[in-house]
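K.L.:
Quick one: sequence plus predicted model below, questions after.
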Amino acid sequence: MPVVVSTTGARLSVRDSGGDGTPIVFLSGGPGMPDYLGEIAELVPGRRVVTYDQRGTGGSTVTDGDYSTGAHVADLEQLREHLGVEQLHLFGHSWGGMLAQLYATAHLGSVASLFLCSPTPGVGDDWVAMERDVMAYSKKRCSSGAFAMMGLRSLLGRILRVGQRSLQKMYAQVWLNYQNPDSALPADRSLLAGIGQQTTFATRASAASLPTDFLDAVLPQATFPFFVMFGENDIYGEHTQLVVERYPDATVEFWPECGHLPWLDVPARFENQLRSFYEVNGYS
């Protein structure tokens, strides 16, 4: 059962398997989507795994109106304190991969390892360019009518009350676009129901407002285990090279026959990679 962890300005819905060792905290994407990585966390049995709904999504609420990247980083740091541990293994997917990068930049000594799965590549101007190209990716992945509806629903998503339903429909199409088209599975209804309207737009604006070189100084010097993977058909396209160039000492792989959701596109390879990473770099 989830527990509520109070942080500065938020009440987070957290699921902690308990147990010994340094916990693996799973960070889902969006921004604005609730946790959808619970099933992935179960792929590393016997480990202490933690998932949570980021502020303003799912069962988590915001009390101070702050949806900035700094607030998300502060939530994660206060979650670490709540767990009573000195370090965290971080698994981050998409925007969750960006959150992991931001957290490690601010709290490098609190990170035991990073597993970045199709992480958002950059902030500032890089974020703006990335969003533009991701939209172009979606345009190629669905019909012209479906793409037009995505744009309309994104605009309607900013309106109170009606916006939540519009965002749910937009994200439902996005979830399909981001998989291999011949095997795409629809998003779970409970996932769509937990989408955070304000988090979706305010956190994106905050990431775009950061200096473009914000990630370039601290994290590239990390000495902990650092693995990054992208699908060869990933939504980020050429922007993936930003990660390759920023982290020359990280292990970076590009997987064939794979899009943005590798656990759905290539489940066997994904499970093997996840388990081997945490078995090798596991626990004290």
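P.N.:
Thanks, I have it. Numbering: from 1, shown residues only.

K.L.:
From now on I want contacts and neighbour counts done on CA atoms only, so please keep to that.
P.N.:
OK.

K.L.:
which stretches of the chain form helices?
P.N.:
For the chain, the helices defined by DSSP state H cover 38-41, 69-83, 95-106, 125-141, 144-156, 162-177, 189-193, 197-209, 240-246, 262-265, 267-280.

K.L.:
what angle sits between the longest one and helix 144-156?
P.N.:
Comparing the axes of helix 125-141 and helix 144-156 via axes from the mean of the first three to the mean of the last three C-alpha atoms, to 10 degrees yields an angle of 140 degrees.

K.L.:
where's helix 125-141 relative to the chain centroid, distance-wise?
P.N.:
On the basis of C-alpha atoms, centre = their mean, to the nearest Å, helix 125-141 sits 17 Å off its chain's mean C-alpha point.

K.L.:
any idea of the angle that helix forms with helix 162-177?
P.N.:
For helix 125-141 against helix 162-177, the angle between stretch directions is 70 degrees (the same axes, to 10 degrees).

K.L.:
A217 and A74, how far apart?
P.N.:
For A217, the distance to A74 (C-alpha to C-alpha, to the nearest Å) stands at 20 Å.

K.L.:
Next one for the comparison:
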Amino acid sequence: MNVLLPHQDAWLFTTLHLNPGKETVLLLHGGPGVPEGLTFVRKYLARQFQVLSFHQRGTLMSPCRSQDYSLDRYLSDITCLAGHFRLERFHLLGHSWGGLYAQLYAQRNPNRLLSLFLANPASGTGTHWKEMSLEIARYNQRKSTWWEWLAMNAHAGLGLLGRDQGYRGFFRQALLNFSRGFKEVYPEQFALHCIKAQPINRTVKAILSHPELSPGQDPSCPVTVVYGQQDIYGESMRHVVQRYPKARFAFLPTCGHIPWSHNQPAFLEVLNGHFRIS
């Protein structure tokens, strides 16, 4: 079931996989500004849960009239969805940037969560984001040919100047790099043609200006964090480890940034354990 929900300055294109009587899992896609990318996870969880996903503000079918991409507005979007579907508590699953989005929500609203599942989450806000971004740049350089790396930098520059095509070219190469060298059992789908520069630039600006998330958090619900052993991050992952000292961490072998595609059996073992799927 697809619904276009009005929320103050934005419309949120939302997909609900109905499963009456079951707990709800809310999915947060990556990017920022790169919709979709969680098709396997959505289909898999929908067999035993009610699954809710949406295009984040300013992406694909969720226009944002005010062009406000502050993190407070992002968090209010989740509150809007929870209110509309009458969700007192729910599971939250985020991938990449969506994993940081989920951490921000968990810090602000820990009592709303049944559990928190972070798949390859971004390392944090402020200086943590800067550190992580440099690691991703080095990863992309290693994975690219000289010409591909040159083109990536040119596309990124155009994106920073507000050109949608710039970021589309950048993310097209980045996603190729993320799976280069891995055997893909489920090639994931990302809506690259809908990427827009303004949501990306303004969201990244908001992330950089936000204070670092505090270490030693306890959301009072089960927390699982999954990374690939050959993920796009480096030492900055330590910030997430320090942030959730009581969480279950899994570093999957022969796996990069898209674990359900690169090492699906290992990923499903962790996912099933977290959600108690037999």
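P.N.:
Received, thanks. These numbers were taken from a predicted model, which means no experiment stands behind them.

K.L.:
got a markdown table for the helices of the first structure, with distance to A222 of the first structure and mean neighbour count too?
P.N.:
Shown next, in a markdown table, are the helices of the first structure (distance: least, C-alpha to C-alpha, whole Å; neighbours: other C-alpha atoms under 10 Å):
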| stretch | distance to A222 of the first structure | mean neighbour count |
| --- | --- | --- |
| helix 38-41 | 24 | 14 |
| helix 69-83 | 18 | 18 |
| helix 95-106 | 9 | 24 |
| helix 125-141 | 22 | 17 |
| helix 144-156 | 37 | 16 |
| helix 162-177 | 32 | 20 |
| helix 189-193 | 34 | 15 |
| helix 197-209 | 22 | 20 |
| helix 240-246 | 12 | 16 |
| helix 262-265 | 26 | 20 |
| helix 267-280 | 17 | 14 |
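
K.L.:
what's the closest of those helices to V14 of the first structure?
P.N.:
In terms of C-alpha to C-alpha, the element of the helices of the first structure nearest to V14 of the first structure is helix 69-83, at 8.8 Å.

K.L.:
start and end residues in the second structure for that closest one, please.
P.N.:
Mapping helix 69-83 of the first structure onto the second structure (TM-score structural alignment) gives residues 71-85.

K.L.:
Give me the contacts around stretch 36-55 of the first structure.
P.N.:
With contact meaning C-alpha atoms under 8 Å, 6 or more residues apart in numbering, stretch 36-55 of the first structure is reached by 10-28, 32-35, 59-62, 67, 72, 191, 199, 263, 271, 274-275, 278.

K.L.:
F224 of the first structure pairs with which position in the second structure?
P.N.:
F224 of the first structure maps onto C221 in the second structure, by TM-score structural alignment.

K.L.:
Pretty sure L116 is one of the things its match touches, is it not?
P.N.:
Yes: look at C221 of the second structure against L116 with C-alpha atoms under 8 Å: they come within range, at 7.2 Å.

K.L.:
so what's V123 of the first structure up against?
P.N.:
207-214.

K.L.:
Tell me which of those you also see in the second structure.
P.N.:
Shared with the second structure under both residues aligned by TM-score structural alignment, their matches' C-alpha atoms under 8 Å, the contacts from these are 207-212, 214.

K.L.:
Nearest to R132 of the first structure among the residues you listed?
P.N.:
A208 (12.1 Å).
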